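*Asks:* structural data only, the sequence is not supplied:
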């Protein structure tokens, strides 16, 4: 009975079958975190609190487990405000152990009302102030994260953590034992019958899969449905690569669509959206599908999504069961759209063929991505960041969904290196390749040291245009000075070496196969700096901010 409360709380976490925790220590969480580490949980000690939560997000996505992070109270907690909305919108289950200011103090320098900050992001906050109830509250937090697929933050005053434990040492059953054991939701026959009529009357159909389809294992069923109804395939951005080997896959549906994808999706008169929330970007603000009827298959069907009418009819069902039932009930149609001509058009049309003059001594970013797509081993894990460069890196059609991570639901840059750490922790026997921009990488470049210190196997490929790419192009389109978004080209190779990693400035793409061969043999941490032109605008920027838009 000599245990401290923080030891009992750490033991309650350990019983939740966690094996990794991303942490930055302070007064209000360091005893708890040290106790958790002593119980065999792998601790990844990062250099910024945001990075702890962002890494836990990628870890949760890759493992299917609840991601766990810990930060201290006050400023430690306020630093995670950018990561939490992204986790909420990406439906990622997290539990964050955050301290709170000591209750016994009349005033504390780092004291702050923490709950409003957390709830403003859409996450849940629980203040744990009754020690005897704390183990049950932790179990309930994991249960909420698992069943609701969202982040839960626990605030525990650190003077209460330090008290001798006076409660029962028989801890509650872990949350996994309490998750309702229910089967997937089958579709109603009437919904299937109406959808079959809709398919029968349609001329050109696209079957589009989202993350719900990925999680339900609906990929094969979507292919069968597309074959039966002469449909083409597409995915949302997070699900990109689900149909990477199918010759009739258009790739990403949304702002990141290729030229071939935009043309063919614009011809569709029926889009069958499987396990997708039908976000604004997914339909490129309603400009992608034209006048197509949208049929949604989802366990939570909706009509309005992100302030737009997104779906016209619905099948309420598990993604896989819904698609399987629809495919079984659909009479096979004659092949017209799924022709060799269509497959050739998809295969041979460049994602973006817009010509740009490229200055000497810099690359076209599209050329860099094509070279990496050709040379990087298929089994390596890819991580795409946010920002202007992310469009280019998304155009890697040979990469399967389970080897390519994209989380960008909040539109924030600076997350890439954290996501790469999370994937590296989830896939310790794999090589992780991060694709990032210079502005994004600079936001948390200190985490190169974390990668080196923890022996994570991460290669960072950075497109270095010396600026915030989206901002310079938008400012220029407005006829305004881009001075506030131009910073010059950092020498990322030298920065990497300063942190103990390998660094290369790649001025000739022909050396890539040799560099990749060397890294495949040595592993470790490395940064490859690709100087690219700041004159190449992605199609996303051109459509929204091109010449004549303002």
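*Replies:* Perfect, thanks for sending it. Because the structure is predicted, anything quoted here is derived from the model rather than measured. Numbering: from 1, shown residues only.
*Asks:* could you use CA atoms for every contact and neighbour count after this?
*Replies:* Will do.
*Asks:* what segments of the stretch 151-300 of the chain are strands?
*Replies:* Remark: strands assigned in the stretch 151-300 of the chain by DSSP state E, counting those that start in this stretch are 151-157, 205-209, 232-235, 249-252, 270-274, 293-298.
*Asks:* from residue 26, how far off is residue 76?
*Replies:* Using CA to CA, to the nearest Å, residue 76 is found at 8 Å from residue 26.
*Asks:* again with residue 281
*Replies:* 39 Å.
*Asks:* residue 535 touches residue 363, doesn't it?
*Replies:* No: look at residue 535 against residue 363 with CA atoms under 8 Å: they stay out of range, at 10.5 Å.
*Asks:* okay, those two: which has more neighbours?
*Replies:* residue 363 (23 against 15; other CA atoms under 10 Å).
*Asks:* so who does the more buried one touch?
*Replies:* 507, 530-533 (CA atoms under 8 Å, 6 or more residues apart in numbering).
*Asks:* out of the strands of the stretch 151-300 of the chain, deepest packed?
*Replies:* Mean neighbour count (mean count of other CA atoms under 10 Å) peaks for strand 232-235 among the strands of the stretch 151-300 of the chain, with a mean of 30.
*Asks:* can you list the neighbours in contact with that strand?
*Replies:* 205-210, 223, 226, 241-243, 248-253, 337-338.
*Asks:* any idea which of the contacts of residue 363 is closest to residue 49?
*Replies:* Of all those, the one with the least separation from residue 49 (CA to CA) is residue 530, at 28.5 Å.
*Asks:* contacts for the helix or strand the closest one falls within?
*Replies:* Assigned by DSSP states H and E, residue 530 belongs to strand 525-531. Contacting residues not belonging to strand 525-531 are listed as 361-363, 368, 448, 451-452, 455-465, 489, 491-493, 496, 501-507 [CA under 8 Å, 6+ apart].
*Asks:* and residue 433, that's in a strand?
*Replies:* Yes: the assignment for residue 433 is a strand, going by DSSP: H, G, I helix; E, B strand; the rest coil.
*Asks:* take this one as well and set it beside the first:
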């Protein structure tokens, strides 16, 4: 007999799933019956939150949904934070969990792992949460999940299977082809209106978000056709390569870019929430648009959030940008976009004058590992790198400082990123406080034989929060935490680990990084890390 759990594995593999993250438990072992020999790799984190962050990192690199098998009850409560981060950053994630037998749902009798309503609890961090009450529903609910991932704004989806459904007969089910879902196309009249506004603009500005990462070619062509200075959200880094004459970086919270936004007569925003963690990290409400706003987004509701548009176009980003390029008249005279961008960038560089140690750090890393991907937590190297670092392609810089803003993300997400593309170096940017949230995942990386580099920025506590408290005349409390010997701990897990004494030493450590296990490099912030 083929059970529903076994058939589920077969159907997922047929739809391109090659990796599953999960911790087996008594309520999920029947989901695991079909995994051996299936061709799907199983990765065991040390905590279900780690499973979710690994799936997140995998999804950001591949564009495919990261898949998790999670036990009912504590497994689901553990993964909620990871789902919250993925939800905020529009990351596709498929969380498949068990739940108590159908006859016991909502009973309140104290069965193992019982929750009053697990589905409702998860609904707030997912595009939808569904309880599979009949084997016959399996294809339909999976198709709905992949419709979210491929045809709408991607976000986590949760499907829970009661224990008696997991083991129910499914011999009569047949594998089905993966559904093809067309993304929304832009209305021609709205595209013509947008093209007319943009063609007549004297000082256009282009704002590109993570919704554009699958359309690098048309995004760059559009920026150049408009001759528009271009700002990228953190998740859009690389859409314009480092050194591009129109690139403003990810500096929308800083005065030079804010002034361009206020002076622009037409602003085109594509695939971006225009949200706080990209446009107002100083939390003063100072990002204001002075001209007409054109918004393009795959999420119709998002078109009306944060900044109200003059023209709202509900569309897939690639299709809309390609349509605009088709109808935009050719420029008859050179524009001023590059000059405006260069002026802003010079002023930005002056403002970053005191960040030389951060700039030198990233320059040394990229000198040794020019193809590196950076996966970060909420930590000072990430905050500075969000402003300083530009890369030649997208999907090479992402972190949890955006959206939900959780700690503990970097290490497991870096594991997922390395599994997704083993040939590319992965740098995990993490602080000593954040690393302690998910330190046990060092064991997962060693077990999977992953050669990631963990760049630990060590200021012996929650340094950024301490500074925030002092600036507001609040006596620091709870921020000067005990800091363990990370080098000794990492070596105990089987990692290679060293403390970097200088940039030159850091470069040598990076050059000698092992390919089959993690390398932890402990960098003490004080005294200032210098060449």
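*Replies:* Cool, got the structure. Source: prediction; values computed, not measured.
*Asks:* before we move on, the earlier item: look at residue 76 and residue 26 of structure 1 and report which has more neighbours.
*Replies:* Neighbour count, other CA under 10 Å: between residue 76 of structure 1 and residue 26, residue 76 has more, with 21 against 16.
*Asks:* right, and that one touches residue 51 too?
*Replies:* No: using CA under 8 Å, residue 76 of structure 1 makes no contact with residue 51, being 11.4 Å away.
*Asks:* check the mean deviation of stretch 6-13 of structure 1 from structure 2.
*Replies:* Mean deviation of stretch 6-13 of structure 1 relative to structure 2 after superposition (mean CA distance after the TM-score superposition for structure 1): 3.1 Å.
*Asks:* give me the residues contacting that stretch.
*Replies:* With CA under 8 Å, 6+ apart as the test, stretch 6-13 of structure 1 has contacts from 31-33, 35-36, 39, 134-135, 138-139, 161-162, 165, 169, 171-172.
*Asks:* filter those residues down to the ones in helices?
*Replies:* 31-33, 35-36, 134-135, 138-139, 161 (DSSP state H).
*Asks:* now, the most widely separated pair of those residues?
*Replies:* Using CA to CA, these span at most 19.8 Å, a distance reached by 31 and 139.
*Asks:* need the contact list for the alignment partner in structure 2 of residue 108 of structure 1.
*Replies:* Aligned by TM-score structural alignment, residue 108 of structure 1 pairs with residue 111 of structure 2. By CA under 8 Å, 6+ apart, residue 111 of structure 2 lies in contact with residue 100.
*Asks:* under a three-state scheme, what state does residue 111 of structure 2 occupy?
*Replies:* Under three-state DSSP, residue 111 of structure 2 comes out as coil.
*Asks:* closest one of the ones in helices among the contacts of stretch 6-13 of structure 1 to residue 419 of structure 1?
*Replies:* So of these, ranked by how close each gets to residue 419 of structure 1 (CA to CA), first place is residue 33, at 21.4 Å.
*Asks:* would you mind measuring from that closest one to residue 450 of structure 1?
*Replies:* Residue 33 of structure 1 is 17 Å from residue 450 of structure 1, where distance means CA to CA.
*Asks:* neighbour-wise, which of these two wins?
*Replies:* More crowded of residue 33 of structure 1 and residue 450, by other CA under 10 Å: residue 33, with 27 against 18.
*Asks:* how about that one, what does it touch?
*Replies:* Going by CA under 8 Å, 6+ apart, residue 33 of structure 1 touches 10, 23, 25, 70.
*Asks:* quick one: the third one from residue 122 of structure 1, how far?
*Replies:* Relative to residue 122 of structure 1, residue 25 of structure 1 is positioned 25 Å away (CA to CA).
*Asks:* in terms of packing, which of the two has more residues around it?
*Replies:* For residue 25 of structure 1 and residue 122, the more surrounded residue by other CA under 10 Å is residue 25, and the numbers stand at 22 against 17.
*Asks:* what do we get in structure 2 for the more buried one?
*Replies:* Using TM-score structural alignment, residue 25 of structure 1 lines up with residue 24 in structure 2.
*Asks:* one more: residue 385 of structure 1?
*Replies:* Aligned partner of residue 385 of structure 1 by TM-score structural alignment: residue 377.
*Asks:* what's the answer for residue 491 of structure 1, then?
*Replies:* Using TM-score structural alignment, residue 491 of structure 1 pairs with residue 485 in structure 2.
*Asks:* give the contact list for its match.
*Replies:* No contacts exist for residue 485 of structure 2 under CA under 8 Å, 6+ apart.
*Asks:* residue 71 is in contact with residue 114 of structure 2, correct?
*Replies:* No: with contact defined as CA under 8 Å, residue 114 of structure 2 does not reach residue 71; the gap is 10.9 Å.
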